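1. Please work out how this folds:
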Amino acid sequence: MADSPKLLFIDSYDSFSQNIVALLSDSIQADIEIIQNDDERFITEHGSIRHDHFRIFLQSFDAIVAGPGPGNPTKSADVGLITALWDLPHQSLLPVLGICLGFQSLGFHFGANVRRLTHPRHGIIQNVAHTKEDIFKGVENVQATQYHSLHVDLGCTNSTWIPLETCPSLLPLAWILDDAENGAILMALKHMKKPFWGVQYHPESICTNPEGGKIISNWWWEAKAWNESNRRRRIDSPMSFSPLEQPAPDIPDDLGEGSLLLPLSIPVNGKPSTFHISSSAYSKSLDQCGWTVQTACQALEASDRELIVLESSNTKVLTGKYSIIGLILDDTIRIHYFAASHMLQIRDGQDHTIFECVVDDAWAYFREFMKNIQVSIVDAGAVPFSGGLMGFISYEAGLDTIGITPSSSPDGQPPSDIAFAFVTRSVVFDHTQKRIVVQSIGAEDEDWVRKTSALLSSMDSDTASPSFMTPAPTVSVQYSPDPKEYCDKVKSCQEEIRAGNSYELCLTDRQILEFDGSCSNDNLPWTLYKQGAFHNPAPFSAYIRLGPLDRGFNILSFSPEKFLSWNREGTCEMRPIKGTLKKTTSDGRRLTCADAEDFFQSPKERAENLMIVDLIRHDLHGALGAGNVEVTKLMGVEEYETVYQLVSVIEGKFKQRTMMAEAVSSSPTDTRPLLAIPSRRLREESLQPRTQRAASGVDVLACSLPPGSMTGAPKKRSCELLQSIEGNQPRGIYSGVLGYMDVGGGGAFSVVIRSAYRWDGDAARWHIGAGGAVTTLSGPEDEYAEMVAKREAALLMFKAIKR
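-> Below is the predicted model of the structure:
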């Protein structure tokens, strides 16, 4: 047998699978191939398994891991190919380790029953008693994370360490014995004659202790010994089982087979003009001198036109050190994507479509776009944004990345699911250094940088002090969730969890407000934003206005949650928030940070956060591979203006793509094409394993959508369930992300929560979303109260400020 084992991992669409693959890679240095349990190469169109083909395919592996997933092992659609493993003839046998769903399938196939637990165990950590033999040899005290609603029932009321008459071929290896609610729960077993093992708990979870993870290397030793004693060696398959080919993207005929780039000529003021960007950023730094983001916007006369502002206005946390003002010009390019039709559009400064095509993978376009417009950043200590794409990605665009068809959009939902503007002029506030950086990557734009710096240096910041609307306009509620209906949805979520279809579901709903006609709509969004920032300062506030007045949109967000950031050196970070406590109780008592620490010790709060941490680790491992993901902060309490929140931090490292040589030229300007069109050659490259292609920030972004803190786990099945429970109502911008991708190689996005958005085609209606994570430990009325509390934080922007 070769020194490096080759394993097959059968994935049942779980959101922790990549963590198991990383553990296998780290523990036994294995080469691992991943297939889905419904791989079309081995299942007919009628759903039956092609056993002969599958067995030939298995010959090329040393062992198999049948992974976890949603569903019930008694349903063939939920386990798929896993069921074929247990009936392999002797000459085709090879070692198998079943984890969670795979474990339950093993037990069920050999005579055990699979039943619901009285109280499901999701994100719960318990001690595991074991035999200290076989895969537990040399293993001490195991503290293991559980994610299961179902359990394997051998037919006994208490734990046993010997086979039972009901399941004579199954030998118990581990139990949980101290669960007062469920009684003894089987945690591991092995087949008496065949090389099959299984564990119910999740050895890969961040909260399973190292002893619990030792079973992986122990299993491999047992598997290797079985292979050697049975003289089994893997052999190359005589049949071709290469991954299913994907169709090449449609490429306009005039581009040609090998074309990669589409050059754009942008009309400005009715005249054609080739778009130029500089090969390096022009910038000038000056003292902040009392300027705020809002007063600077008004001094630059930017607040009454298209504008993107990413503002950090919470000094209690250090996650948002910078604020960015992205200025939208007459020649600013915009990129729009429509998830339902897969249509990608490039629009000019007047919002006219100048190119469009149906794409198979929108993220391949964004990856190549950012690769081909990188700009040399001379100052190593420069601010993280020099120019690039700024905008949003809707929740429905995130569904598109995981193969879920988005719900159809009724009136009032976004006309596009992704919208970015290519920003060349920006003003960045460095709040820690108390400085402002005025910068441009536009060709020959040094004069604007000098003039704008002079303006901000000479003008009195007090002359641009913000003004607020007094009194407040009349607002009517067009829609608000009914308390009983929302509680019923919580119960529906809990039933799906108890059935084993999800571990956690992030339920949401929306409120729709409409203004009367007495207020001017021209300045209303900016005024509302200022009011929201005053009432609810947040580290990831955002104001976006894009598009002409009759077909544009506004987004106002006061998010406490960073979704993803990556720097120019190749380190990315995600900061999921799961767990919220209002700082003021119903009787008016102010809670301290110590009170919050005590509150967040509850199993429910910690389980919610843990599930999302493990899900995000899975997302990052999928993009970056084993050994490149680390949890640097696990369930820490952070203080915000109106709430305390439970926050974790997960970091990853990737090798940034080498900057294109032509991006750093001796010429001060480049005529740079702005849209990368993947050719068939590029498409073939994108299908290669990630280990053969250096990951980029765009890869990590695409792999992580939609935000796990807004879905639940496993992500795909949970999103499908939520679509149905939420009445197929699109979430739109809410639950999506917004931020930037920098020409220097970095990027940052926040989760769109505590937000309101409006589309010009939807009259004067504003949409406010809110929700929370539902587990079996949730109280429906408590979940409704939490949703209302989060919604109230967004509604603060609609209250008038009396000065």
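2. make it CA atoms for all contacts and neighbour counts henceforth
-> OK.
3. Packing partners of whichever strand or helix holds residue 286?
-> Per DSSP states H and E: residue 286 is located in strand 277-287. Packing partners of strand 277-287 (3 or more C-alpha pairs under 8 Å, 6 or more residues apart in numbering; DSSP states H and E): strand 435-442, helix 446-458, strand 669-670.
4. okay, the angle between the first one and strand 277-287?
-> Here strand 435-442 points in a direction 160 degrees away from that of strand 277-287 (axes from the mean of the first three to the mean of the last three C-alpha atoms, to 10 degrees).
5. Direction-wise, compare strand 435-442 with helix 446-458 and give the angle.
-> Going by the same axes, to 10 degrees, strand 435-442 makes 160 degrees with helix 446-458.
6. Please report the distance of residue 333 from residue 327.
-> 12 Å (C-alpha to C-alpha, to the nearest Å).
7. do residue 376 as well
-> For residue 376, the distance to residue 327 (C-alpha to C-alpha) stands at 21 Å.
8. same deal with residue 339?
-> From residue 339 to residue 327 the distance is 27 Å (C-alpha to C-alpha).
9. same deal with residue 118?
-> Residue 118 is 57 Å from residue 327, by C-alpha to C-alpha.
10. now residue 602
-> Applying C-alpha to C-alpha, one obtains 46 Å for the distance of residue 602 from residue 327.
11. Mind checking which of the two has more residues around it?
-> residue 327 (22 against 10; other C-alpha atoms under 10 Å).
12. right, and that one touches residue 307 too?
-> Yes: using C-alpha atoms under 8 Å, residue 327 is in contact with residue 307, at 5.6 Å.
13. Now do the contacts for residue 726.
-> 489, 507, 508, 509 (C-alpha atoms under 8 Å, 6 or more residues apart in numbering).
14. Can you flag which of those belong to helices?
-> If you go by DSSP state H, the contacts of residue 726 have residue 489 in helices.
15. Adding neighbour count as columns, could you present the contacts of residue 726 in TSV?
-> Conversion of the contacts of residue 726 to TSV gives the following (neighbours: other C-alpha atoms under 10 Å):
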residue	neighbour count
489	21
507	26
508	24
509	22
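16. JSON lines for the contacts of residue 726, including distance to residue 139?
-> JSON lines is the format used below for those (distance: C-alpha to C-alpha, whole Å):
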{"residue": "489", "distance to residue 139": "43"}
{"residue": "507", "distance to residue 139": "40"}
{"residue": "508", "distance to residue 139": "43"}
{"residue": "509", "distance to residue 139": "47"}
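17. Would you do the same for the sequence below? I want to compare the two.
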Amino acid sequence: MSPDAPRILLVDSYDSFTHNLAALCRRSIPNCQIRIIKNDELSIEELRPCLKDFEAIIVGPGPGSPDNASDIGVVRDLWHLDDDHLLPIFGVCLGLQSLGIEFGTTLGRLSTVKHGLVSQIHHPGTDIFEGVGEVNAVRYHSLHITVPPTGDIQQLAWAEDAENGRVVMAVKHTSKPFWAVQYHPESVCTQGGGWEVLRNFWTLGSQWSQTRRHTRSTIADTPSIGIPWPHTASPHSFSRPTLASTNKVLSTKVNLPQLSVTKISEYFGAADEASNCVLLDSAANPGRYSIIGSLPGDAMQVTHYVGDAFLTIIRGKDKTIESLDALDIWQWLSNYMRTRQVEHHNSSVPFWGGFVGFFSYEIGYPALHIPLQRKEKKHPDANLTFVERSVVVDNQTGDVHIQSLIPGDDTWIAQVAEDLTNLSQSRAPNARRSSVLSLSPLSSVVLPEKQRYISRIKQAKEHLYSGDSYELCLTAQTRISIPYNQSRGTPGTSTSWERYQQLRKSNPAPYSAYIRLHPSTLMSSSPERFLSFSRPPNPMCQLRPIKGTVRKGPGITRAVAEQLLAGSPKEVAENLMIVDLIRHDLHGVLGENVKTAKFCGVEEYETVWQLVSVIEGRQEKGTSKHDDFDLGWNVLKSSLPPGSMTGAPKKRSVEILQNLEDGERGVYSGVFGYWCVSGGGDWSVTIRSCFKLDQQNSQKASGVSRPEHEEWVIGAGGAITALSDPEAEWDEMILKLQSVLKSFGITPPMSA
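-> Prediction:
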């Protein structure tokens, strides 16, 4: 970046669209250098002397209200800078409201909230709208300002709402270099009034600076405050192992189209409850490959709990506590993977070996700087096993790839190939029961209480009306308690494995999984891929959020599904909010090179139609190839918890949901998947899932008496927006529960 490049200070009010706005700045103000600070990072006394390093300030959007000091921070003081420190300022959403109330406008609530909705913006084509044609812009606000006929604030644009009447959409200060818009110019669905308006602001601001003979300080080559965006260097400040270049993958391929994934899994011990087991199962289209780990008793397992300064390495009965020192769990895993990296093998096989497992919903709290309100440790927040021996099944061709990372492991590969070939030719019936495992009279099922859930929906909507959030993904848990003496099927077998087979049969899904990594067992029929990233060099990161589902049934054709989903303002708004949030997450790591490859497309799955968007990004040019290996890993870390399971803005939404829900989500709403030794990875959202804690083994090991029941937990919920109907949201939550409850032989009544 040239030292003469324009320098812009972007003030972030803890929003989930900030990096989108930074990308828009780069498009509007070519070659500009952007530094980002939080609105409560510095006091005005600390900030004021640093402003000499900048030509302009962008005040971004954010949750809350401009009259709340904790929501607005130092922004309030920026509007009252003295002449010696005054700079052109452009505000967005909360920024406009703050500018308005500091100079005589009144703040009020909209009669009808506008979150993720597109409005036509009317303007006279002057000032920051000069040369700007028709504007159809996305709005994310429940508050608005009313501008008096005379005063310091002048209206520049407005929307005509059928419900709210005329609503101010853009203003300027009559004597100071301040401009602002209420709508979101950085949204993917804003057409017109985006980069053009920001470009005009820069032109007008530059003209003002020239008339005032305001020039930036040339003393410092780089500003003394803020985080640079985009990041052009590795985010790691610690020493890392050199990427390994001598590791190899041994493999062979056999074509066994008659051999099922479940039979291969049982060959590797899926039915043995005492052993660990990992199956990432493409049980339905559009999934293609299934991955089965061969886990010997001493296979390495890594567990970690948020807040701990250590992790646990488990090899069979041996446990080792390892301090993280200055690292976090992500950096530790990255360091380990660099020692196992493989550069070349069969590029058509997605997984060669590596880490497989899950991350909890709460694993994302540290990155959001949210304290964890944990009363007791249950499921690890990170629970992964390193898979050295694996089988990858191509469900389209029937090819079975048998692989090992262990040098000289040809004998094992040959033996497995022979055994699986014989297994595919065997006509012996499957010994596993195929009927639904019914619950005993001593079992219990505790569903969410309807009125309590609806009450929380109403509380969530009040947060939306007050401006604290645009969308809240409210969830609740169902608990199934089964006596231990009734929880086993055939002696020595795992009922959880049998239940998983029933789940994949009743609700086949492209991102299914059976992961048994003690003390946790997870079975999932997830339809939603969260993040996939290709192998270096120049890996592609792709996220595929789902918001909007219609179950297949008589008369539900594609045309009908498209009308119900893509034709619904509510469904599109839910999806749009998460798309904009994900774009922000990707921009934060990758820089400018992010695009929305598909917006609100209707995709067909085995049992449902889904409203799916696709967001893609690659590394910003200027970053060394050395960082490609863990690029996707850094995106994963920076994107959790999944935005489709939190709402937006993410940080404030997660904080609200902590108080609306009864406890930790744990495994539910996190992600599961793999990170391959090649640098590629694939992670899915943990929904349509259930999980249990193996309290029996853990308590036996600690000397505590064995509990009498095992408990399964199922999470379900939905995105609450201002357009949500509480009864309909309850019905949607119960509908999502049904697909998993069927594996327990339970059909919950809709009026439960």
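18. mind listing which of the contacts of residue 726 of the first structure are in strands?
-> Among those, the residues falling in strands (DSSP state E) are 507, 508, 509.
19. and which of those residues is nearest residue 611 of the first structure?
-> Residue 611 of the first structure lies nearest to residue 507 out of those, by C-alpha to C-alpha, at 15.2 Å.
20. And the strands in the stretch 201-350 of the second structure?
-> Along the stretch 201-350 of the second structure, the segments classed as strands by DSSP state E, counting those that start in this stretch run 227-229, 250-255, 277-281, 289-294, 300-304, 310-315, 318-323.
21. And those strands: which comes nearest residue 554 of the second structure?
-> Comparing these by C-alpha to C-alpha, strand 277-281 comes nearest, at 28.4 Å.
22. The first structure: matching residues for that closest one?
-> Aligning strand 277-281 of the second structure against the first structure (TM-score structural alignment) gives residues 307-311.
23. Residues touching that stretch, excluding its own?
-> 293, 320, 322-328, 390-391, 539-546, 739.
24. ok, average deviation of the helix or strand residue 619 of the first structure falls within from the second structure?
-> Under the criterion of DSSP H and E, residue 619 of the first structure resides in helix 603-624. Once superposed with the second structure, the aligned residues differ from helix 603-624 of the first structure by a mean of 0.4 Å; criterion: mean C-alpha distance after the TM-score superposition for the first structure.
25. Name the next helix or strand downstream of that helix, please.
-> Scanning forward in sequence from helix 603-624 of the first structure by DSSP H and E, the next helix or strand is strand 629-639.
26. Identify the residue range in the second structure corresponding to the helix or strand just after that next one.
-> Sequence order places strand 643-653 as the next helix or strand after strand 629-639 of the first structure, per DSSP H and E. Mapping strand 643-653 of the first structure onto the second structure (TM-score structural alignment) gives residues 608-618.
27. In the matching stretch, which of the residues would be classed as buried?
-> 608, 609, 610, 611, 612, 613, 614, 615, 616, 617, 618 (16 or more other C-alpha atoms under 10 Å).
28. what's it in contact with?
-> Stretch 608-618 of the second structure is contacted by residues 538-552, 558, 561, 565-566, 575, 579, 582-583, 586-587, 590, 593-604 when judged by C-alpha under 8 Å, 6+ apart.
29. Can I have the buried ones of those as a PyMOL selection?
-> Per 16+ other C-alpha under 10 Å, the buried members of the contacts of stretch 608-618 of the second structure correspond to this PyMOL selection:
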select buried, resi 538+539+540+541+542+543+544+545+546+547+548+549+550+552+561+565+566+575+579+582+583+586+587+590+594+595+596+599+600+601+602+603+604
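30. Just the terminal-to-terminal distance for stretch 205-218 of the second structure.
-> End-to-end distance for stretch 205-218 of the second structure, by C-alpha to C-alpha: 19 Å.
31. And the contacts of it?
-> Residues beyond stretch 205-218 of the second structure that count as contacts (C-alpha under 8 Å, 6+ apart) turn out to be 52, 53, 54, 55, 56, 87, 88, 89, 177.
32. Specify which member of those is nearest to residue 466 of the second structure.
-> Nearest to residue 466 of the second structure, judged by C-alpha to C-alpha, of the contacts of stretch 205-218 of the second structure is residue 89 at 25.6 Å.
33. burial of residue 191 of the second structure, as a residue count?
-> Neighbourhood size, residue 191 of the second structure [other C-alpha under 10 Å]: 18.
34. Then residue 374 of the second structure?
-> Residue neighbour count, defined by other C-alpha under 10 Å, stands at 11 for residue 374 of the second structure.
35. if we can go back for a sec, could you dump the strands of the stretch 201-350 of the second structure to JSON lines with distance to residue 200 of the second structure?
-> Shown next, in JSON lines, are these (distance: least, C-alpha to C-alpha, whole Å):
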{"stretch": "strand 227-229", "distance to residue 200 of the second structure": "22"}
{"stretch": "strand 250-255", "distance to residue 200 of the second structure": "59"}
{"stretch": "strand 277-281", "distance to residue 200 of the second structure": "51"}
{"stretch": "strand 289-294", "distance to residue 200 of the second structure": "50"}
{"stretch": "strand 300-304", "distance to residue 200 of the second structure": "50"}
{"stretch": "strand 310-315", "distance to residue 200 of the second structure": "52"}
{"stretch": "strand 318-323", "distance to residue 200 of the second structure": "53"}
